[in-house]
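A.B. asks: coords below, sequence missing:
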C-alpha cells in the first residue's frame, strides 16, 4: 500500500490578472497627468516653469475626461468585475479591521481581511466618487455656456478644493504602497508570496 503525499503548496499565488493590472496602470497614468497638469495650472512657480498654459489646460481636460475609460473597458473582464464586487462588499470583518486601524492595533488577528482590506475598500469607494465629482464639476467649468455663472462658480470652488484633497489622499496611497514592496510586486507581476497573502489577507482564498 502506497502512502499519498500531498504536493507542497506553491510559494506564490495569483492576485491580479492582466486586465486588473492594465486598469490600475492606465488609471494611475491618467490620474498622474491630471495631478501634474493641475499643479502647473494652480502653482505659479510650476506655471512659469512650464508655460504654454492653453496646452496644459487641454491636456488636463482630456486626461480628466478619459479617466473613467480604463474602468469602463475593464468591465468586459469577469475577473475585474469579481474584484469590483469584492471592493464593494463590506462584511463584519471589515468593521473589525477599521476599528483596529483607528486604534493603531497592528496585531494580525485584529485586522482580518479578504482579498482587499477595509482600508483599500474605503479608498477605492472614495476615489471613485471623488473622480466622478471632479468629472462633473470639470465639465461645468469646460462648457461655460451651458450653465449659469452661479453654477460655474460653485463648480470651480468644489473642483479646486477637492483636487487638493485628492492630491493629499493620493500621497497617502502612494506612501502606503512604498511601504509594502510585496503589494507593489503583486500589481506589477500579478502574483504575491503565499506568506504575505496569509499574513495580510488571511480570509482570502486564492
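C.D. replies: Received, thanks. A quick note: this is a predicted structure, and the numbers were derived from the prediction, not measured. Numbers count the residues shown, from 1 in each chain.
A.B. asks: okay, CA-based contacts and neighbour counts for the rest of this
C.D. replies: Fine.
A.B. asks: which residues touch the residue nearest to the spatial centre of the chain?
C.D. replies: The residue lying closest to the centre of the chain (CA atoms, centre = their mean) is residue 124, at 5.3 Å. Applying CA atoms under 8 Å, 6 or more residues apart in numbering to residue 124 gives the contacts residue 87.
A.B. asks: ok, and here's another one to check against it:
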C-alpha cells in the first residue's frame, strides 16, 4: 500500500511538472529586453567564431574563399559585440541581473566548493544565477574586451609598434581557442537543461524547475494594477536573488 501511494505521489509530481513545462507562462525569469540581448550576443559570437575558423583552418578557408570579405565580417562582428550589452542597460531588469551576475555571495563559494568535491552542481546553493553562470559571464565579458583590444592593435598596425602587434596576435589567437572551448562547454550544459533554454527563449520557467535548480531565487512579485492595493511589502532585509 505504501509503495502504491509513493508511486502515485511520484506520478502526480511528474504530471504537475509536465503541465507546468507545457504551460505558456510560469515564473518570469527574463524580460524581452534580456532575451533580445542574449540572442544578439549569440548571433554576433557565432559569426565571430565561424569567421575565425574560416581564417585559421586552411580546409575551411579553401571552401569559403573570399578571405578579405571574411576578415571584414569578423572584424565588424567583433567590434559590435558590446553593442547589445550597452543597449540592454536601458532595461532596469537587465541592469538588475547584470548586478546579480557581478556579485559573489557566500552561498556561491559553497556552491563552487561542493562542485569541486562532488563534481555535481548544488541547486540548493544557487540564487537566480549559480556560481558557474556567474563565472562564465565574467569570463565572457573579460574575454570580449581583451579580444577587441588585441583585435584593434591588429586592425590598425601603423598605430602600434611591432612588439605590441606580435603580443596582440599571440593573445588573440590563444584566447580565441579558449573561448571556443568554453562556449562548447556552455552549449553542452545548456543542451542538458531544456527548461533553462525555454527560459531564455520565452522568458518564463516552470515553478518546479526554479525550486529544484535555483532554490535561493526569490522572484519579484508582479506589479499590482494601477490603483490596486499592493498588499504587504517584503520582509525587512529580504532581497530577491
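C.D. replies: Great, that's in hand. None of these values were measured; they are calculated from a predicted model.
A.B. asks: picking that back up, could you find the counterpart of the residue nearest to the centre of structure 1 in structure 2?
C.D. replies: Taking TM-score structural alignment, residue 124 of structure 1 has residue 137 as its aligned residue in structure 2.
A.B. asks: quick one: the strands in structure 1, in order.
C.D. replies: For structure 1, the strands defined by DSSP state E occupy 12-14, 191-193.
A.B. asks: in structure 2, which helix is the longest?
C.D. replies: helix 162-191 (DSSP state H).
A.B. asks: returning to that earlier point: let's have the strands of structure 1 in TSV, adding distance to residue 167 of structure 1 and mean neighbour count.
C.D. replies: Formatted as TSV, these follow (distance: least, CA to CA, whole Å; neighbours: other CA atoms under 10 Å):
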stretch	distance to residue 167 of structure 1	mean neighbour count
strand 12-14	31	16
strand 191-193	28	20
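A.B. asks: between these, which one is closest to residue 89 of structure 1.
C.D. replies: Nearest to residue 89 of structure 1, of all those, is strand 12-14, at 20.9 Å by CA to CA.
A.B. asks: contacts for the closest one next, please.
C.D. replies: Strand 12-14 of structure 1 has contacts (CA under 8 Å, 6+ apart) with 190, 191, 192, 193, 194, 206.
A.B. asks: which one of the residues you listed sits closest to residue 35 of structure 1?
C.D. replies: For the contacts of strand 12-14 of structure 1, the nearest to residue 35 of structure 1 is residue 190 (26.4 Å; CA to CA).
A.B. asks: report the contact partners of the closest one.
C.D. replies: 14, 15, 16, 17, 18, 21.
A.B. asks: mind checking how far the counterpart of the second one in structure 2 is from residue 204 of structure 2?
C.D. replies: Residue 15 of structure 1 maps onto residue 29 in structure 2, with residues paired by TM-score structural alignment. In this view, residue 29 of structure 2 and residue 204 of structure 2 are 5 Å apart by CA to CA, to the nearest Å.
A.B. asks: likewise for residue 164 of structure 2?
C.D. replies: Where residue 204 of structure 2 is concerned, residue 164 of structure 2 sits at a distance of 47 Å (CA to CA).
A.B. asks: what number of residues lie near residue 115 of structure 1?
C.D. replies: Per other CA atoms under 10 Å, the neighbour tally for residue 115 of structure 1 reads 18.
A.B. asks: which ones are touching the residue opposite it in structure 2 once aligned?
C.D. replies: Alignment note (TM-score structural alignment): residue 115 of structure 1 maps to residue 128 of structure 2. Listed by CA under 8 Å, 6+ apart, the contact set of residue 128 of structure 2 reads 100, 214, 216, 217, 218, 241.
A.B. asks: ditto for residue 199 of structure 1
C.D. replies: Residue 199 of structure 1 touches residue 108, counting by CA under 8 Å, 6+ apart.
A.B. asks: which position in structure 2 aligns with it?
C.D. replies: Using TM-score structural alignment, residue 199 of structure 1 sits opposite residue 212 in structure 2.
A.B. asks: how near is that match to residue 127 of structure 2?
C.D. replies: Counting by CA to CA - residue 212 of structure 2 and residue 127 of structure 2 are separated by 11 Å.
A.B. asks: with residue 95 of structure 2 instead?
C.D. replies: In terms of CA to CA, residue 95 of structure 2 sits 17 Å off from residue 127 of structure 2.
A.B. asks: please name the residues that touch residue 10 of structure 1.
C.D. replies: Applying CA under 8 Å, 6+ apart, the residues contacting residue 10 of structure 1 are residue 194.
A.B. asks: now do residue 26 of structure 1
C.D. replies: residue 70.
A.B. asks: can you redo the strands of structure 1 as a markdown table with distance to residue 66 of structure 1?
C.D. replies: Output for the strands of structure 1, formatted as a markdown table (distance: least, CA to CA, whole Å):
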| stretch | distance to residue 66 of structure 1 |
| --- | --- |
| strand 12-14 | 29 |
| strand 191-193 | 28 |
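A.B. asks: and residue 50 of structure 1, which of these is closest to it?
C.D. replies: Smallest distance to residue 50 of structure 1 across the strands of structure 1 (CA to CA): 39.2 Å, for strand 191-193.
A.B. asks: and the closest one against structure 2, how far off on average?
C.D. replies: When structure 2 is superposed, strand 191-193 of structure 1 averages 0.4 Å from its matched positions, counting by mean CA distance after the TM-score superposition for structure 1.
A.B. asks: distance from that strand to the middle of the chain?
C.D. replies: Relative to its chain's centre, strand 191-193 of structure 1 lies at 19 Å (CA atoms, centre = their mean, to the nearest Å).
A.B. asks: for stretch 202-216 of structure 2, same thing?
C.D. replies: Distance, centroid of stretch 202-216 of structure 2 to centroid of chain: 16 Å (CA atoms, centre = their mean).
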